[in-house]
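A.B. asks: Sequence first, then the predicted structure:
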Amino acid sequence: MKKYILKRLLQLIPVVILVSIFSFLIIQAAPGDPINNYVKSGMTEEQVEQVRKEYGLDGNIAQQYGRWLGHVLQGDLGTSMKQQRPVAEMIGERLPNTIILMGMALFLALIVSIPLGLWAGLKKNKLADNVISFISYLGISIPPFWLGMVLIIIFALKLKWLPTGGMHTLNVDTTGDLLWHLILPAFVLSLNNMAVFTRYIRSNTISQLEEDYVVTAISKGTSKRKVLFHHVLKNCLLPIITLAGINIAGLVCGSFVIESVFSWPGIGRLAMEAVGNRDYPVIMGFTMFSCIILVLGNLLADILYAVADPRIRQGGGRRDN
């Protein structure tokens, strides 16, 4: 098991390096000079070059990337050009808020999709299956930002049941108030995963119900419900473990839009503000953080998969995706 984890860790290193290179090149290829936003009128050429040097924007792309990578390896993600604060500190302040939102979204996706997927697979091609499948297709197709705005209009502005955004009511800092503000953004962020998980569980439930061990158990008098929850469920959850790990990064990227729509003070909203301000150090910091979350999510999924499937744990081999 230790060799398996070490092997997976070593495979992740080149991925992170390649992502950093491509992200850096894409940002550098953006039109315009970012330093223009921070140069005051009346500055001499020498002063402009000094500002450029302070932000590590002097020299060619290879030199800039080398300096940036050297700082990152020391734990320094740079300094925000807009707020003049360390990027790592800014991300650290907002990260707990994003984790709360992501955790609730993933929790909602799992507790809703598992029973729906099992029920749809058990009732294959019947009314319940058709209704659940239709709702799943809607969940996959609806753009989250559009749904977020529609739900704000309906539940916040029209019905006034829920807040329009933010994380807390002014001068109120209670768990209940936090959960009240979480309802809309967590639901919107979870909807796509909820739909995808439901489809996967349905598909796996149908295939598992056709396996010999299920047919044998039912023929011996075991109820379908008992077979479903005691045997089929475990095998259906294996691919969901992988999907959940992979979609952790998807939740981070999804929060990029959702946090802006609902004014949620997380790292996604921070990144959106950085894009508007062309604050390149913050953009790179967010990109690399998302990459690391993705690879760690994949690693966590691999470990959980190996724990759940004895064939991988015993052989230490590579699972098929």
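C.D. replies: Nice, thanks for sending it over.
A.B. asks: only C-alpha atoms for contact and neighbour calcs from this point on.
C.D. replies: Fine.
A.B. asks: the helices in the stretch 201-321 of the chain, which residues?
C.D. replies: 212-219, 224-227, 233-261, 267-277, 280-308, 310-315 (DSSP state H, counting those that start in this stretch).
A.B. asks: Distance to residue 63 and mean neighbour count for the ones you listed - can I get that in CSV?
C.D. replies: Listed next are those as CSV, based on distance: least, CA to CA, whole Å; neighbours: other CA atoms under 10 Å:
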stretch, distance to residue 63, mean neighbour count
helix 212-219, 62, 14
helix 224-227, 62, 14
helix 233-261, 29, 20
helix 267-277, 23, 20
helix 280-308, 16, 20
helix 310-315, 43, 14
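A.B. asks: closest one to residue 43 among those?
C.D. replies: Closest approach to residue 43 among the helices of the stretch 201-321 of the chain is made by helix 267-277 (20.6 Å; CA to CA).
A.B. asks: Mind putting the helices of the stretch 201-321 of the chain into a markdown table with distance to residue 172?
C.D. replies: Output for these, formatted as a markdown table (distance: least, CA to CA, whole Å):
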| stretch | distance to residue 172 |
| --- | --- |
| helix 212-219 | 53 |
| helix 224-227 | 46 |
| helix 233-261 | 20 |
| helix 267-277 | 22 |
| helix 280-308 | 30 |
| helix 310-315 | 48 |
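A.B. asks: Which one of these lies nearest to residue 132?
C.D. replies: Closest of the helices of the stretch 201-321 of the chain to residue 132 is helix 233-261, at 17.3 Å (criterion: CA to CA).
A.B. asks: Disregarding flanking residues, what is the spatial nearest neighbour of residue 293?
C.D. replies: residue 249 (5.8 Å; CA to CA, 6 or more residues apart in numbering).
A.B. asks: which residues does that neighbour contact?
C.D. replies: Residue 249 sits next to 290, 291, 293, 294, 297 when contact means CA atoms under 8 Å, 6 or more residues apart in numbering.
A.B. asks: and residue 303, what is it in contact with?
C.D. replies: By CA under 8 Å, 6+ apart, the contact set of residue 303 is residue 5.
A.B. asks: here's the one I want to compare it with:
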Amino acid sequence: MFQFILKRLGQAVVVVFLVTIITFILLQSQPGGAARAALGKDATKEQLAAFDHENGYDRPIPEQYVTYLNKIAHGDFGYSYQHNQSVNDLLAARLPRTIFLSLLSTILALIIAIPLGVWQAVKRNKAPDYIVTIACLLAYSTPIFFAGLLLIVLFSQVWPILPNDAPQGQDLAVMWEQWDHLILPVCALSVGTIAAYARYVRSSMVDNLNEQYVRTARAKGLSEFRVVFVHTLRNAMFPVIT
């Protein structure tokens, strides 16, 4: 187990290192450079040169990359000239709400996907299994923004029962108070996740239902509910937990 953890940590370090290189290259590849992207097309050459000197963009590329890594290591993610605010402040304002919304959508997806996957496995190769499989493929291939637009049209215009905008507060307490504004965003985020988790559960359940311990449990006279939800589902949940 310890060696497995070390291996995973080593892989994570390599991935993060490659991501920093790719991100740095993309930043350096902006048309006109970072100065032009920040100051706009009307900036003079003197203003561009002053911006490059102030931010170290006139230094050698390797030195710029080392400075870039050093800032990230110290928690300095730069400044957003589009929002006229530091990236750290933007993260502090938006990250808690993003985590909250993602957590709600994941919980909803699990609540729906696990029973759905179990039902598919029990009804495998029958009409209900085929219907749910097609629905899952459609849901998984639907972009989140398009799913959100469909939900807004259906439940805010065709059937005006839900608000068409997200919670407008800046903190989690206000978001929770405006719970009805959370329904559509959470459902939109859950669509693809439900499809993915349902497929995981179905595949794992089908494999486990063919195992010897399931036949033994049935031979001992256990009810089908106990065989499926107590014995089989417990072992089939490992891919989803991972």
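C.D. replies: Yes, it's here. This structure is a prediction, so every number in the text was calculated from the model and none was measured.
A.B. asks: quick one on the thing from earlier: what lines up with the residue nearest to residue 293 of the first structure in the second structure?
C.D. replies: In the second structure, no residue is paired with residue 249 of the first structure according to TM-score structural alignment.
A.B. asks: re earlier: nearest to residue 75 of the first structure among the helices of the stretch 201-321 of the first structure would be which one?
C.D. replies: For residue 75 of the first structure, the closest of the helices of the stretch 201-321 of the first structure is helix 280-308, at 11.0 Å, according to CA to CA.
A.B. asks: Identify the residue range in the second structure corresponding to that closest one.
C.D. replies: Alignment note (TM-score structural alignment): helix 280-308 of the first structure is unmatched in the second structure.
A.B. asks: how far out from the middle of the chain is that helix?
C.D. replies: 9 Å (CA atoms, centre = their mean, to the nearest Å).
A.B. asks: before we move on, what about stretch 144-152 of the first structure?
C.D. replies: For stretch 144-152 of the first structure, the distance to the chain centre is 18 Å (CA atoms, centre = their mean).
A.B. asks: can you pull the buried residues of that stretch?
C.D. replies: The neighbour-count check on stretch 144-152 of the first structure (16 or more other CA atoms under 10 Å) flags 144, 145, 147, 148, 151, 152 as buried.
A.B. asks: in which helix or strand would I find residue 164 of the second structure?
C.D. replies: If you go by DSSP states H and E, residue 164 of the second structure is not part of any helix or strand.
A.B. asks: Need the residue closest to the centroid of the second structure.
C.D. replies: The second structure has residue 102 as the residue nearest its centroid, 7.1 Å off, counting by CA atoms, centre = their mean.
A.B. asks: Following element in sequence after the helix or strand that residue falls within, please.
C.D. replies: Following DSSP H and E, one finds residue 102 of the second structure within helix 87-122. Sequence-wise, the next helix or strand downstream of helix 87-122 of the second structure (DSSP H and E) is helix 127-140.
A.B. asks: what's next to that next one, contact-wise?
C.D. replies: Helix 127-140 of the second structure is contacted by residues 119, 120, 121, 123, 191, 192, 193, 194, 195, 196, 198, 199 when judged by CA under 8 Å, 6+ apart.
A.B. asks: on that earlier part again, with respect to residue 36 of the first structure, which of the contacts of residue 249 of the first structure is nearest?
C.D. replies: Nearest to residue 36 of the first structure out of the contacts of residue 249 of the first structure is residue 290 (CA to CA; 27.6 Å).
A.B. asks: and the gap between the closest one and residue 199 of the first structure?
C.D. replies: Separation of residue 290 of the first structure from residue 199 of the first structure (CA to CA, to the nearest Å): 26 Å.
A.B. asks: now do residue 303 of the first structure
C.D. replies: Counting by CA to CA, the gap from residue 303 of the first structure to residue 199 of the first structure is 24 Å.
A.B. asks: cool, and residue 9 of the first structure?
C.D. replies: Look at residue 9 of the first structure and residue 199 of the first structure: by CA to CA, they are 30 Å apart.
A.B. asks: just residue 139 of the first structure next, same as before
C.D. replies: 11 Å.
A.B. asks: Of these two, give the one with the bigger neighbour count.
C.D. replies: The neighbour comparison of residue 139 of the first structure against residue 199 (other CA atoms under 10 Å) goes to residue 199, with 23 against 20.
A.B. asks: Secondary structure element holding the more buried one?
C.D. replies: Of the helices and strands defined by DSSP H and E, residue 199 of the first structure is found in helix 175-209.
A.B. asks: How about the helix holding residue 102 of the second structure, which residues are buried there?
C.D. replies: The neighbour-count check on helix 87-122 of the second structure (16+ other CA under 10 Å) flags 87, 97, 101-102, 104-106, 108-110, 112-122 as buried.
A.B. asks: Which position in the first structure pairs with residue 200 of the second structure?
C.D. replies: Structural alignment (TM-score structural alignment) places residue 200 of the second structure against residue 200 in the first structure.
A.B. asks: Map residue 215 of the first structure onto the second structure.
C.D. replies: Aligned counterpart of residue 215 of the first structure in the second structure: residue 215 (TM-score structural alignment).
A.B. asks: Outside of stretch 60-76 of the second structure itself, list whatever touches it.
C.D. replies: Identification of contacts with stretch 60-76 of the second structure by CA under 8 Å, 6+ apart yields 20, 24, 56, 57, 77, 88.
A.B. asks: May I see the residues you listed arranged in TSV, with secondary structure and distance to residue 166 of the second structure as well?
C.D. replies: Shown next, in TSV, are the contacts of stretch 60-76 of the second structure (DSSP: H, G, I helix; E, B strand; the rest coil; distance: CA to CA, whole Å):
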residue	secondary structure	distance to residue 166 of the second structure
20	helix	33
24	helix	33
56	coil	40
57	coil	39
77	coil	27
88	helix	23
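A.B. asks: Tabulate those residues (CSV), appending distance to residue 48 of the second structure.
C.D. replies: Listed next are the contacts of stretch 60-76 of the second structure as CSV, based on distance: CA to CA, whole Å:
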residue, distance to residue 48 of the second structure
20, 25
24, 19
56, 12
57, 10
77, 21
88, 25
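A.B. asks: Report the two of the residues you listed separated the most.
C.D. replies: Spanning the widest gap among the contacts of stretch 60-76 of the second structure are 57 and 88, at 21.1 Å by CA to CA.
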